[in-house]
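Enquirer: this one's structure only:
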């Protein structure tokens, strides 16, 4: 089966929904192809205790504020899933799921998205698949020899699974700190980081991080001094569970070990710690394999972009992969502006008359 639309959006998580909102608002003919069986994107696969860094009012997609979650300053993952579900229903976004895009190809004047359920021919593509589906594991000596359990952030669910175990958590970012805090009370925890853990001030949350990322992008675009952005503030947001574990003396980071053995981790000075499990909170890479047929991949696996538009293929936009596709574009609050810019750019490229308003204008 072959279907034709003006725009195909690949990914139905927060970035895909933000793109859909603006495409709907402009009156473009589009479809969102989502590999998931249900709404919520990667939030469906988060660990049980995960909460946002920001209050609901500062965690909203364009057009509809996120409702406050009763009893919570920072909403949890289930609340985010409910919000995203209601969002796509409210704006009647044309989402097709589960549909997995296997490859995007040039097809004369069009692009062609080959999926596991048919072919989509389109004049433009917005790729919004994020990074959750491509976890990164570092090449640490001895990793293959370790006989205990190894898992990445994407596989972690609850401290119940590790009660009484000797657990090593690797990673000095937010995921590493939050999972370490989660395990600190019920496991024999060793938390290791590549560099000394850098906690942000307790009163800094996602609101300040978004402002810092935006200010840095504006400075770079203007050719003025780099402000340093979020990295200048620290690496770890002191959300309440992290703050509590830290203040209780349960969250102390050790330097990164140099190798694993069959049942332990070892440092360069010869000291070692026995381990039953190692949890790698070592980040992600952009999930872009579906774009490989276009031959656009650049340094570090990124596709060079101007704003969200691919330099080597003006019919392709990338949305929500990190600051290189828009300041704070991998966050709920940050993705709205680059999604708007991508939709407007596509409308101009396609020379499609736009309404400027429409069903997506409801709030």
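Expert: That came through fine. The structure displayed is predicted, hence computed values, not measured ones. Numbers count the residues shown, from 1 in each chain.
Enquirer: going forward, measure contacts between C-alpha atoms and count neighbours the same way
Expert: OK.
Enquirer: gap between residue 137 and residue 283?
Expert: 8 Å (Cα to Cα, to the nearest Å).
Enquirer: ok, these two, which is more surrounded?
Expert: More crowded of residue 137 and residue 283, by other Cα atoms under 10 Å: residue 283, with 20 against 14.
Enquirer: which residues touch the closest residue to that one other than its chain neighbours?
Expert: Nearest residue to residue 283, sequence neighbours excluded (Cα to Cα, 6 or more residues apart in numbering): residue 136, at 5.6 Å. Shown in contact with residue 136 (Cα atoms under 8 Å, 6 or more residues apart in numbering): 282-285.
Enquirer: same thing but at 10 Å, please
Expert: 152-153, 280-286 (Cα atoms under 10 Å, 6 or more residues apart in numbering).
Enquirer: out of those residues, which is nearest to residue 20?
Expert: residue 286 (20.5 Å; Cα to Cα).
Enquirer: if I pick that closest one, what's in contact with it?
Expert: Going by Cα under 10 Å, 6+ apart, the list of residues near residue 286 reads 128-136, 300-303, 320-322.
Enquirer: got another one to weigh against that:
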């Protein structure tokens, strides 16, 4: 059945772009569109904005970067917020952002399929309730939509508590327990530190090499220093300077079982998206032995794990600090714009725009700074088309005599 036939049940016409995802990326692009006079509709699978932040983050989480690098376009953080806002402060900022721009997502709309219909020239976005139609589709689900659960032999045999960090809230649940934390990124480090501070006994698995940098150098954010230096020096020179200062302030991490990659931290981040760890206290606990470093896991057993060095250990709980991934391949169909991993094939800074009115925001591997850049580009591009298209929208809604349960006309 053609997508433009009136008899098709439960379909809603959206005059402006459809935005999939009400996280920071979706909010940012919606605000930028509104600033340019373009309406939009956000579809969100959960019942709140920024569901990853609200429902899948641990209690002690703070922004790793200073607030000026984490604010969305057109709306700054409150001046009284600390340099590194807490999780709850960031969520309150996002809620204020949505209220300021009168952004009201349509919640509990999980996108099953989004596909461009070449016959009528519109995007069809199917949820469990409706089929939405629009000239533009903005994918704002981002790089971290789904938890990554690794395939480790024997993982189903473990009799203790097994969870991903998306479920972890606080170390209060693990007092006096031996806990195996699999993963040594920022989440793995912070969860291990939190466990340590609640009198648990964390063992952190470090399978690959990892860059660890101090969060601040001489009282200044490491990220701020890096951004300033990049204006004047090549990236590889900046990497060498960062590592020099890191070795002076933190010492050799190799001696602790934390081997550094041969590629510098910024170059590695740009090439693979792998973020360096910004230390907030875990390293000192590793040095004292309160957080023990373990090699890669060979197999999970009923009572613990076997490691690649031949040793075995018993653990009460296992926490998977194995990160997140894009979920785009599960619902976005009919286009080769994305890789099998759900990332735009076109690299930054040009991955924000596809064909037939397709856009993406939040896939730059450059955090909220990248999101802000995408949002501004998308709003500018769509606003130029919108001036020509809004007349058609008004005429379409009028001639089709759409009622509230048939179409959405802004």
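Expert: Sure, I can see it. Quantities reported herein were computed from a predicted structural model and do not represent experimental measurements.
Enquirer: before we move on, back to that, joint contacts of residue 137 and residue 283 of the first structure?
Expert: Counting by Cα under 10 Å, 6+ apart, the residues touching both residue 137 of the first structure and residue 283 are residue 152.
Enquirer: what two of the contacts of residue 136 of the first structure are the furthest from one another?
Expert: 280 and 286 (17.3 Å).
Enquirer: residue 28 of the second structure matches what in the first structure?
Expert: Matched to the first structure by TM-score structural alignment, residue 28 of the second structure sits across from residue 18.
Enquirer: against which helices or strands is the strand or helix carrying that match packed?
Expert: Assigned by DSSP states H and E, residue 18 of the first structure belongs to helix 14-25. Judged by 3 or more Cα pairs under 10 Å, 6 or more residues apart in numbering; DSSP states H and E, the packing partners of helix 14-25 of the first structure are strand 2-10, strand 30-33, helix 77-90, strand 95-96, strand 118-127, helix 336-350.
Enquirer: looking at the ones you listed, which is closest to residue 47 of the first structure?
Expert: Going by Cα to Cα, the one of those nearest residue 47 of the first structure is helix 77-90, 8.3 Å.
Enquirer: do a quick rundown of the helices in the stretch 301-410 of the second structure.
Expert: 367-399 (DSSP state H, counting those that start in this stretch).
Enquirer: mind listing what's buried in stretch 50-65 of the first structure?
Expert: 50-56, 58-65 (16 or more other Cα atoms under 10 Å).
Enquirer: farthest pair in those?
Expert: 50 and 63 (24.8 Å).
Enquirer: start and end of stretch 40-53 of the first structure, how far apart?
Expert: Stretch 40-53 of the first structure end-to-end distance (Cα to Cα) = 18 Å.
Enquirer: next: stretch 13-20 of the second structure.
Expert: End residues of stretch 13-20 of the second structure are separated by 15 Å (Cα to Cα).
Enquirer: off-centre distance for it?
Expert: Chain-centre distance of stretch 13-20 of the second structure: 22 Å, with Cα atoms, centre = their mean, to the nearest Å.
Enquirer: next one: stretch 91-102 of the second structure
Expert: 18 Å.
Enquirer: can you tell me how far the residue nearest the centre of the second structure sits from residue 175 of the second structure?
Expert: Closest to where the C-alpha atoms of the second structure average out (Cα atoms, centre = their mean) is residue 144, at 3.6 Å. Distance of residue 144 of the second structure to residue 175 of the second structure, given as Cα to Cα: 29 Å.
Enquirer: what's the answer for residue 269 of the second structure, then?
Expert: Taking Cα to Cα, one finds residue 269 of the second structure at 35 Å from residue 175 of the second structure.
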